[in-house]
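# heads up, no residue letters with this:
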């Protein structure tokens, strides 16, 4: 069966040309040129590199903590034979490369090891403490997003075009001061003010919802002020755009003007900055928990450091690092949905 195409080239001459096979180059080229494909490739490579560095550095740095885990657990009166048996049980008698390979092999099986102190799986210990830390961190993130966006927008609107200069200066100075305070200092001041001088909230524990108020405020206050300053600046920039002047000229209702036309253009910068402070919020939550005696990962890692419980320390750091990496990835995805320009796609123009 001839599938070619016959064409006449001259008097009495026929030229047979082979049939054209269907070409899929354009289809594959369109798939690879999709901005989401490039975004996924870059983020996947970044996540793999981040996890590798996190695991490697954690494994190498934790053993540098001064002290002997065997002596910390057995006590100062332990005999050399007892210490030697403990080190063998803990696997500390093995060379560092062998221990690292065993550690990575266990991680690939979702096994974080066994606690030196309790002889319990580290996954079980973290699973019992993580809900408290997650509750505190995610509550703080919600507070940061809601309060910083609304406050920054309100100040930006009220000070538009150089109006109320005193409010702009007051907001900038107060927000800058509060953003610069370390979390543990803020936590201590809140305990003194609202748990001792005016006993409104409990000073520690997690027995009730009210016990979550002070830790959340201590954790969220600094980031909220930092993000609010950025939102205020972005609001001032957005309000001077031509489309906002046009919208004001049409005398649109304030809620529609600011929520529909101004807010979407602020979300990109707000979410970008929030994504950058997610890791600090998770790390800050661990510090804040020690001030308020909150039963999360903070107290657990402090006790693990005291007893040189390497698997627990490494497990908590790896889990918190993975959560921060995943949250940053989710923020990037949301930013890509809101503003496709953040995907890094080339302009078609």
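Received the coordinates, thanks. Computed from a prediction, not measured in an experiment: that's the story for all the values here. Residues are numbered from 1 along each chain as shown.
# make it CA atoms for all contacts and neighbour counts henceforth
Will do.
# contacts for stretch 221-241?
Stretch 221-241 has contacts (C-alpha atoms under 8 Å, 6 or more residues apart in numbering) with 143-145, 147-149, 151-157, 160-161, 172, 175-176, 178-183, 244-245, 262, 265-266, 269-270, 273-274, 277.
# hey, where'd the helices end up in the stretch 101-250 of the chain?
Here the stretch 101-250 of the chain has its helices, by DSSP state H, counting those that start in this stretch, at 122-158, 165-180, 183-191, 213-239, 242-249.
# before we go on, here's another structure to hold up against the first:
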């Protein structure tokens, strides 16, 4: 320990980016291992026999035994886990117990729709929340317009606390069923994206609006901004050069954590809108007791969240290089 620590300290001082990236890569690897193990154990530890559930209660015992041998379920858990890891190493996610089709084909077909939905919702969050929070801070700074501040706080609090599936059901009832402005379900064109994207984006937008406003008010109260005002700089220069950069750096740090949450939140939203993504496939497979698809869906969505978290961490470090030194 006495010989390794000084070397690590010297490496952190001279090559902070190397240490930062290595630590994040190790953290990602460990987290992926946990997700893989959890996806394996989740199905094996659930009471019941997935093969019997797939074949039916009246299936002959010899057919059930043959299916279990085919899937490798007749071995002990350690051997099943080794087989599971070997399959993953070759990109094999197993076979659907209901349809008999490779689960990897289902994932390849449905994952892009889920990721596109999450990315569009994240883009909407940024487009609305970043300028909206700045304008809200400008409108209510210094205790001005208390009624507007109360309305802003109350509205964003309600929207931020509303679950995604409740928003999805409300949007469907109001805009799709009652007003018939958008399709009720499915992917039949660009207009089909509006309601699921809104259902995913509303709550995170409300959260980020509040954060951006608070961060902006903090910047407006700093001595640095008072000095800039004393120089009688134009309002445009004051906001673009002094307020916005400091506010956005802090806000984007928190906004980066919203994208993984949006990916995870697609499961219920896709179910409501019958969206052809991996989330709806997972929900259908739970109802059909198609455990192979559920297992693969958990693995893929969990891995996607971890990888996005890793990329967001690197992107935020690029935006604020000083954080690399602080975190190494």
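Here it is on my side, so go on. Small disclaimer: the values here were computed from a predicted structure and weren't measured.
# how close does residue 102 of the second structure get to residue 325 of the second structure?
46 Å (C-alpha to C-alpha, to the nearest Å).
# rewinding a little: tell me which of the helices of the stretch 101-250 of the first structure lies nearest to residue 106 of the first structure.
helix 122-158 (11.7 Å; C-alpha to C-alpha).
# Report the contact partners of the corresponding residue of the first structure for residue 312 of the second structure.
By TM-score structural alignment, residue 312 of the second structure lines up with residue 331 in the first structure. Contact analysis of residue 331 of the first structure by C-alpha under 8 Å, 6+ apart lists 271, 272, 275.
# Tell me which of these persist in the second structure.
On the basis of both residues aligned by TM-score structural alignment, their matches' C-alpha atoms under 8 Å, what survives of the contacts of residue 331 of the first structure in the second structure is residue 275.
# and which of the contacts of residue 331 of the first structure is nearest residue 193 of the first structure?
residue 275 (30.9 Å).
# I'd guessed the closest one sits against residue 328; true?
Yes - at 5.3 Å, residue 275 of the first structure counts as touching residue 328 under the criterion of C-alpha atoms under 8 Å.
# rewinding a little: can you say which of the contacts of stretch 221-241 of the first structure are buried?
By neighbour count, with 16 or more other C-alpha atoms under 10 Å, the contacts of stretch 221-241 of the first structure hold 143-145, 147-149, 151-157, 160, 172, 175-176, 178-179, 183, 244, 262, 265-266, 270, 273-274, 277 as buried.
# what do we get in the first structure for residue 183 of the second structure?
Match for residue 183 of the second structure (TM-score structural alignment): residue 202.
# circling back to that earlier point, residue 210 of the first structure: which of the contacts of residue 331 of the first structure is nearest?
Among the contacts of residue 331 of the first structure, and counting by C-alpha to C-alpha, the member closest to residue 210 of the first structure is residue 275, at 27.4 Å.
# Alignment lookup: residue 186 of the first structure to the second structure.
Under TM-score structural alignment, residue 186 of the first structure pairs with residue 167 in the second structure.
# Could you find the closest non-adjacent residue to that match?
Spatial nearest neighbour of residue 167 of the second structure, chain neighbours left out: residue 199 (5.4 Å); criterion: C-alpha to C-alpha, 6 or more residues apart in numbering.
# The one you found -> the first structure?
By TM-score structural alignment, residue 199 of the second structure lines up with residue 218.
# likewise residue 157 of the second structure?
Here residue 157 of the second structure is matched to residue 176 in the first structure, going by TM-score structural alignment.
# Equivalent analysis for residue 249 of the second structure, please.
Checking with TM-score structural alignment, residue 249 of the second structure has residue 268 as its match.
# Am I right that that match is in contact with residue 339?
Yes - the criterion here is C-alpha under 8 Å, and residue 268 of the first structure meets it with residue 339 at 7.1 Å.
# Burial check on the residue mapped onto residue 319 of the first structure from the second structure, number of neighbours?
Applying TM-score structural alignment, one finds that residue 319 of the first structure aligns to residue 300 in the second structure. Residues near residue 300 of the second structure, counting by other C-alpha atoms under 10 Å, number 19.
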